[in-house]
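Peer 1: Predicted model, plus sequence, below.
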Amino acid sequence: MKTIVVSGGTSGIGEALAYTYLDRGDQVIVIGKDPAKGKRFLDAAEKEGAGGRAFFIRADLSLVSENQRVIGEIKARFAVVDVLVLCARYFRSYRTVTSEGFEHNFALYYLSRFLLGYGLVDLMEKADDPVVMNVAGPGVSAGSIQWDDLGMEHGYDGWSAMFQGGKLNDLLGVSFAAEHRGYRTRYVLLFPGGTRTGFAGEFDASTAAYVAEMKRIAQPVEVGIVPIIAIINTPPREPLSAFVESRRISLLHLSFDKGAAARLDALTRELLRSKMIAGAMLNGGPQGDVP
């Protein structure tokens, strides 16, 4: 029996994967914001006689503090994590800032994956065949990274924010898998293609119409998860690999530049330290550590 952690595990691809591994006899921890969806998952597991293997952690993963709480809770309750699946994402047509001061897309789509991956890696290193499955958009995201404005305070656009998030996750994978870290845990970046349950968000009218058409012609989620399951079951041997659906793509693509990955890693850690120090000063206590 494996222990599977799924962020964004109460809807879409994350939910489909959670049920798949629960049905296979694994222990599944889903992380989501909506308690009603979490209850639905737990009730369904109980009905199938799998209640003892199903867990729901309610959290707003756009908040650094909530990611830290989730990491602490998982570490307190579980000895090993075999698979970490990162699915949480939420499109916003209009720029929104979290209560901690981060642009929402940057916080949820990138920072959360950074924190959960590094925060749980010590538990993954104890597993026989550990893997991080980051469901993002490797090598396919348009646009460029706004290095001097990662939070897109100037000229925000929902599509640009989403595409930048995909590029940031490409570099996160490169940094996580860097030779100097020495992790046994393999890191996989995968773009699943469009699915009918995908693209949660808050849209302006034109984006809503476009998304509705995308969903109409997209593949069923049961089809979209097939390559993900295959890769999780038999992870590549390399520290980092990237796929578009079931097709492996080259890491020689500019999206996987090692220098850019090191730059982003340093920027991210400094950004988190600065926010934590500011939070500690405001709240009169420590705010946790940067992983």
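Peer 2: Cool, got the structure.
Peer 1: going forward, measure contacts and count neighbours with C-alpha atoms only.
Peer 2: OK.
Peer 1: Now do the same for the nearest residue to Leu123 once chain neighbours are set aside: helix, strand or coil?
Peer 2: Excluding the flanking residues, the one nearest Leu123 by Cα to Cα, 6 or more residues apart in numbering is Val80, at 4.7 Å. Three-state assignment for Val80 (DSSP: H, G, I helix; E, B strand; the rest coil): coil.
Peer 1: Might one say that Val80 is in contact with Ala127?
Peer 2: Yes: assessed by Cα atoms under 8 Å, Val80 is found in contact with Ala127 at 6.0 Å.
Peer 1: Pull the number of nearby residues for Arg247.
Peer 2: Neighbour count for Arg247, taken as other Cα atoms under 10 Å: 11.
Peer 1: and if you look at the one 3 residues further on?
Peer 2: Ser250: 13 surrounding residues under other Cα under 10 Å.
Peer 1: which residue sits closest to it, ignoring its sequence neighbours?
Peer 2: The shortest distance from Ser250 to any non-neighbouring residue, by Cα to Cα, 6+ apart, is to Ala242 (7.4 Å).
Peer 1: check contacts around the one you found.
Peer 2: 138, 188-190, 248-251 (Cα atoms under 8 Å, 6 or more residues apart in numbering).
Peer 1: on that earlier part again, out of Val80 and Ala127, which sits in the busier spot?
Peer 2: Shown here are Val80 and Ala127; by other Cα under 10 Å, Val80 has more neighbours (21 against 18).
Peer 1: roughly how far apart are the more buried one and Ala142?
Peer 2: 37 Å (Cα to Cα, to the nearest Å).
Peer 1: what comes up buried for stretch 134-146?
Peer 2: For stretch 134-146, the neighbour count (16 or more other Cα atoms under 10 Å) marks 134-141, 145 as buried.
Peer 1: The structure to be compared is supplied as follows:
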Amino acid sequence: MITGGTDGIGAALARALLLRGDHAAVIGTNPEKADALIRAAADTPGTATFFPADLSLVSDTRRVIGDLLETYPKIDGLVLCARFFRTHRRTTPDGFEDNFALFYLSRALLSYGLLSAFNKADGAVVVNVAGPGHDTPIDWDDLQSARDYDGVRAMFMTGRLNDLLGVTFAERHGKDGTKYVLFHPGTTSTGFVGEFDPPTAAYIEQQKVLAKPATAVVPPVLRLLDNPPDEPLTAFNMDDELSVRNSLFSPKSAARLADITADLLDLDVT
């Protein structure tokens, strides 16, 4: 399973899986890009299926989880890539800040919602592409960035929430065999999808010139899918393993976030 699978790193990973004969379930919002990927799959030994979903909507995330479980009773890999940058704060119809909903809540829902299918696989792995180890402070009183919104800070803080999601998931479900990997791709020329003000757009154009191609990120992700680390939770910056035994991965903070998330979503994370 690949969220954000029609652009950037997600699409590059899907194409690599197809070329080696795997099946890729691609989740995204752009049917035209998905059609191109499906057509390309016809010339490879692999196969692909597109599942349209707006993962910024809790209801749509839950719907696609049901569709995935109905189609695939056993799932051995989930790669979480979907995110969307916004210079200006936006609230979803569900009442959540858009970045918080897409970049964190959907990943929590997918991680826990697909557990039954992970448990039927022989060593499933979740690769959460979220930039682990960043030291942006978490504002516990404003997780949805309602005060003094800044798009970059909101995205970095939500990345921190994904670190803590991994801590809780591994603590509560690592014993069942599913590995949770937090992955930092570094500066990469992805789809750069988002809504940018002019200064941010100019900066993005500079990054496109300097960044490595999305295809460069595929080999380390494939290695993690094929040979997951032994530990229930690990973090990587490309090929370099990062420590998850420091305050950025605090079990106490992770438990606090899990309680907040469970209340927001009526989600059982036990």
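Peer 2: Ah, there it is. Fair warning: this is a prediction, and the values are worked out from it, not measured in the lab.
Peer 1: overall similarity of the pair, as a TM-score.
Peer 2: Overlay of the two chains. TM-score (TM-score structural alignment, normalised by the length of the second structure): 0.96; 269 aligned residues with a Cα RMSD of 1.5 Å.
Peer 1: returning to that earlier point: which one of the buried residues of stretch 134-146 of the first structure is nearest to Glu103 of the first structure?
Peer 2: Ile145 (14.4 Å; Cα to Cα).
Peer 1: tally of neighbours for Asp82 of the first structure?
Peer 2: Residue neighbour count, defined by other Cα under 10 Å, stands at 23 for Asp82 of the first structure.
Peer 1: Please name the residues that touch it.
Peer 2: Here Asp82 of the first structure is in contact with 2-4, 123-124, 127-131 (Cα under 8 Å, 6+ apart).
Peer 1: redo that, cut-off 6 Å
Peer 2: 2-3, 124, 127, 130 (Cα atoms under 6 Å, 6 or more residues apart in numbering).
Peer 1: Neighbour-wise, give me the winner out of these.
Peer 2: Met124 (26 neighbours).
Peer 1: gap between the aligned residue in the second structure for it and Thr178 of the second structure?
Peer 2: Counting by TM-score structural alignment, Met124 of the first structure corresponds to Phe118 in the second structure. Distance of Phe118 of the second structure to Thr178 of the second structure, given as Cα to Cα: 7 Å.
Peer 1: Also Thr87 of the second structure?
Peer 2: With Cα to Cα as the criterion, Thr87 of the second structure and Thr178 of the second structure are 36 Å apart.
Peer 1: So for these two, which residue has more residues nearby?
Peer 2: Thr178 (26 against 18).
Peer 1: Can you name the residues that contact that one?
Peer 2: Contacts of Thr178 of the second structure (Cα under 6 Å, 6+ apart): 123-125.
Peer 1: For Gly151 of the second structure, which non-adjacent residue is spatially closest?
Peer 2: Per Cα to Cα, 6+ apart, closest to Gly151 of the second structure is Thr87, 4.9 Å.
Peer 1: which one in the first structure is aligned with Leu19 of the second structure?
Peer 2: Leu19 of the second structure maps onto Asp23 in the first structure, by TM-score structural alignment.
Peer 1: got it, and Ile260 of the second structure?
Peer 2: In the first structure, Ile260 of the second structure lands on Leu267 (TM-score structural alignment).
Peer 1: Its match belongs to a helix?
Peer 2: Yes: assigned with three-state DSSP, Leu267 of the first structure falls within a helix.
Peer 1: so what's Val6 of the first structure up against?
Peer 2: 30, 85.
Peer 1: Kindly recompute the last result at 7 Å.
Peer 2: 14, 18, 29-31, 84-86 (Cα atoms under 7 Å, 6 or more residues apart in numbering).
Peer 1: ok, and these in the second structure?
Peer 2: Contacts conserved in the second structure for these, counting by both residues aligned by TM-score structural alignment, their matches' Cα atoms under 7 Å: 14, 29-31, 84-86.
Peer 1: If any of those residues are buried, put those into a ChimeraX selection.
Peer 2: The buried subset of these, as determined by 16+ other Cα under 10 Å, is captured in ChimeraX by this line:
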select :14,29,30,31,84,85,86
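Peer 1: could you dump the kept ones among the contacts of Val6 of the first structure to TSV with distance to Thr207 of the first structure and secondary structure?
Peer 2: Putting these into TSV (distance: Cα to Cα, whole Å; DSSP: H, G, I helix; E, B strand; the rest coil) gives the following:
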residue	distance to Thr207 of the first structure	secondary structure
Gly14	23	helix
Ile29	32	strand
Val30	29	strand
Ile31	27	strand
Leu84	31	strand
Val85	27	strand
Leu86	25	strand
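Peer 1: If we only consider the kept ones among the contacts of Val6 of the first structure, which is nearest to Phe106 of the first structure?
Peer 2: The closest of those, once distances to Phe106 of the first structure are taken by Cα to Cα, is Leu86, at 14.4 Å.
Peer 1: Can you spell out the matching residue range in the second structure for stretch 200-217 of the first structure?
Peer 2: Going by TM-score structural alignment: stretch 200-217 of the first structure matches residues 193-210.
Peer 1: How far off centre is that stretch?
Peer 2: Offset of stretch 193-210 of the second structure from its chain centre (Cα atoms, centre = their mean, to the nearest Å): 21 Å.
Peer 1: Contacts made by that stretch with the rest, please.
Peer 2: Residues outside stretch 193-210 of the second structure that contact it (Cα under 7 Å, 6+ apart): 84-87, 189.
Peer 1: Among those, which lie within strands?
Peer 2: 85-86, 189 (DSSP state E).
Peer 1: returning to what we had before: among the contacts of Thr178 of the second structure, which recur in the first structure?
Peer 2: Counting by both residues aligned by TM-score structural alignment, their matches' Cα atoms under 6 Å, the first structure reproduces these contacts from the contacts of Thr178 of the second structure: 124-125.
Peer 1: quick one: which of the contacts of Thr178 of the second structure sit in strands?
Peer 2: The members of the contacts of Thr178 of the second structure that map onto strands under DSSP E are Val125.
Peer 1: those strands in the second structure, which residues are they?
Peer 2: Going by DSSP E, the second structure shows strands at 2-3, 23-28, 47-52, 77-80, 85-86, 125-129, 179-184, 188-189, 194-195, 212-213, 233-237, 240-242.
Peer 1: quick one on the thing from earlier: and the match of stretch 200-217 of the first structure, which residues are buried?
Peer 2: Within stretch 193-210 of the second structure, the residues scored as buried using 16+ other Cα under 10 Å are 196, 204, 208.
Peer 1: No further queries at this time; thank you.
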